[in-house]
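Novice: Structure of the sequence below:
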Amino acid sequence: MSGPQCCENPPTLDPSAGVGSVVELGGLNSYVTGSSDSNLAILLASDVFGFEAPNLRKIADKVAANGYYVVVPDFFYGDPYVSGSSTDDWLQEHGTEKGFEDAKSVIAALKSKGISSIGAAGYCWGAKPVVQLAQSKDYIEAAVLLHPSFLTGDDFKEVKVPIAILGAELDQLTPPEIIKEFEEILSSQSEVDYFVKIFPGVGHGWTIRYNDEDEKAVQSAEEAYQDMLNWFIKNIKN
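Specialist: Predicted structure coming up:
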């Protein structure tokens, strides 16, 4: 279920990255950024490298600048994937089902603070818990999946909230033909708004694990960020 692309271009983790802070929320340490007075929140579910990835925190800060309270939980409890180690062993210890349960706890904590509308975005590993959240109207109002992993068509048959899927042309884990399969399932459910886009010339992980000196890679990541933000602006409202 995993492959080399899942772990390529590992970030240099930095617990001090970002302008936000780390607090306990719903039983998990979480990077939070933006106004705590906002009643609109966005949850970002990381890839296997976890919540200390600088690019992920940079995205969180940018989303927060648009008026959202943004939360990036540490779903791995201080044990993100370490480049070069066994992905299968790590995934056995860090299943997406646990991520889904933890995400529900974080969302409950947000709602207890008066948050009225919540969106969630999942990167790679994080896409599976976000899809599971999207299968009910009890948790979130909109979802975005970016280079998702560990998903099948069945995951989309029960989706109940607006969902966007951003895929990569060169993704070996979830290639365009699989993304198109997901789109066909969503298109058969007329009551669910959806958006699907395949980004040309990029591979798995392009939205957060890119070379800052590669202008084209940076532009593709920025375009994905803007698509995600636009989806939340459209669907996460007071």
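Novice: rest of the way, CA atoms for contacts and neighbours
Specialist: OK.
Novice: Quick check: Glu52 vs Leu110, distance?
Specialist: 21 Å (Cα to Cα, to the nearest Å).
Novice: now the other sequence, so there's something to compare against:
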Amino acid sequence: MSYSRACCTIPPVDSNYTPKGKFENIGDLPVYTVGPSDAKKAIIVIYDIFGLHKNTQQFCDVLAEHRGYKVLLPDFFRGDAWNQSLGNTEAIVAWLGKVGTFDVIAPQLEQVRESLQAQGVTTAGLVGFCWGAKIAVLATAVDSFFGAASLVHPSLVDIKDAENAKAPILALPSKDEPDMTAYMEVLYKKSFGSQCKHQRFDDMAHGFCGGRADWSDELNKKRATEVIQLTVNFFDETLKA
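Specialist: Here you go, the predicted model:
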């Protein structure tokens, strides 16, 4: 199935949304899956520390419905996402050190990749929210199957990750993230630098597209829709089957 840019204007996100996908297991990893089974291109979405949420699932559904991607949202935390106060940074870091390091997540991503390749998928993009953005950019450095990554209000931003990235990056920070200008300058100098994009949302707080987002708020709704549109456009330009 082919999709023209003319039909690719993304509708506004819905605060009262029912996800359209289904859950499958890849090995022992639960995965929310949506989109055509015969797709040649896929998107793997890596959520924030709050785990599965209908906002993130809606993001997946839009990518599948409007661009024909097979979209997968692995439940890396297996139903045991962070559910305590955000004020205890030390506790969050300690928890992520057990369940959310790249060494822990990478073998699971490899498992997902192998499953996709067995189904005929030839390339995949990554979307990462908050902590997931860190995982996404790190993954581009070690696996050429991942052809691009969209980083949505990324946390744990480190310029070394930009230095090691091996695929185009779309950076979409909120007002709460550090200035990513230097990070992007590193990316712009790479062979794929012209495909890298950066848009800052200075009127949005961290998490405006993820588990803490309030899409009943009109401005939040508008900005989240813009992020999805930018991500769609980015993958249109970067993912080649």
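Novice: where does the counterpart of Pro30 of structure 2 in structure 1 land in three-state SS?
Specialist: For Pro30 of structure 2, the aligned position in structure 1 is occupied by Asn29, per TM-score structural alignment. Classification of Asn29 of structure 1 by DSSP: H, G, I helix; E, B strand; the rest coil places it in strand.
Novice: So which bits of the lengthiest helix in structure 1 are buried?
Specialist: Ordering each helix of structure 1 by length in residues (DSSP state H) puts helix 215-235 first. Burial within helix 215-235 of structure 1, assessed by neighbour count using 16 or more other Cα atoms under 10 Å, is assigned to 217-218, 220-221, 224-225, 227-229, 231-232, 235.
Novice: would CSV of the residues you listed with distance to Asp89 of structure 1 be doable?
Specialist: Shown next, in CSV, are the buried residues of helix 215-235 of structure 1 (distance: Cα to Cα, whole Å):
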residue, distance to Asp89 of structure 1
Ala217, 31
Val218, 32
Ser220, 32
Ala221, 30
Ala224, 31
Tyr225, 31
Asp227, 34
Met228, 31
Leu229, 34
Trp231, 35
Phe232, 35
Asn235, 38
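Novice: just the helices in structure 2 please.
Specialist: So, for structure 2 - with DSSP H - the helices run 54-67, 89-99, 102-118, 131-140, 159-164, 181-188, 218-238.
Novice: The ones you listed: which one's closest to Ile46 of structure 2?
Specialist: helix 131-140 (4.8 Å; Cα to Cα).
Novice: Find the residue at the geometric middle of structure 1.
Specialist: Gly122 (1.7 Å; Cα atoms, centre = their mean).
Novice: To which residue of structure 2 is that one aligned?
Specialist: Using TM-score structural alignment, Gly122 of structure 1 lines up with Gly128 in structure 2.
Novice: Contact partners for its match?
Specialist: For Gly128 of structure 2, the contacting residues are 45-48, 134-136, 149-152, 154, by Cα atoms under 8 Å, 6 or more residues apart in numbering.
Novice: which of those tops the neighbour count?
Specialist: Ala149 (32 neighbours; other Cα atoms under 10 Å).
Novice: how much space between that residue and Val142 of structure 2?
Specialist: Ala149 of structure 2 is 13 Å from Val142 of structure 2, by Cα to Cα.
Novice: ok, how many other residues are close to Arg212 of structure 2?
Specialist: 14.
Novice: cool, and Thr18 of structure 2?
Specialist: 11.
Novice: you'd agree it is up against Lys54?
Specialist: Yes. Using Cα atoms under 8 Å, Thr18 of structure 2 is in contact with Lys54, at 7.2 Å.
Novice: counterpart of Phe199 of structure 1 in structure 2?
Specialist: Counting by TM-score structural alignment, Phe199 of structure 1 corresponds to Phe201 in structure 2.
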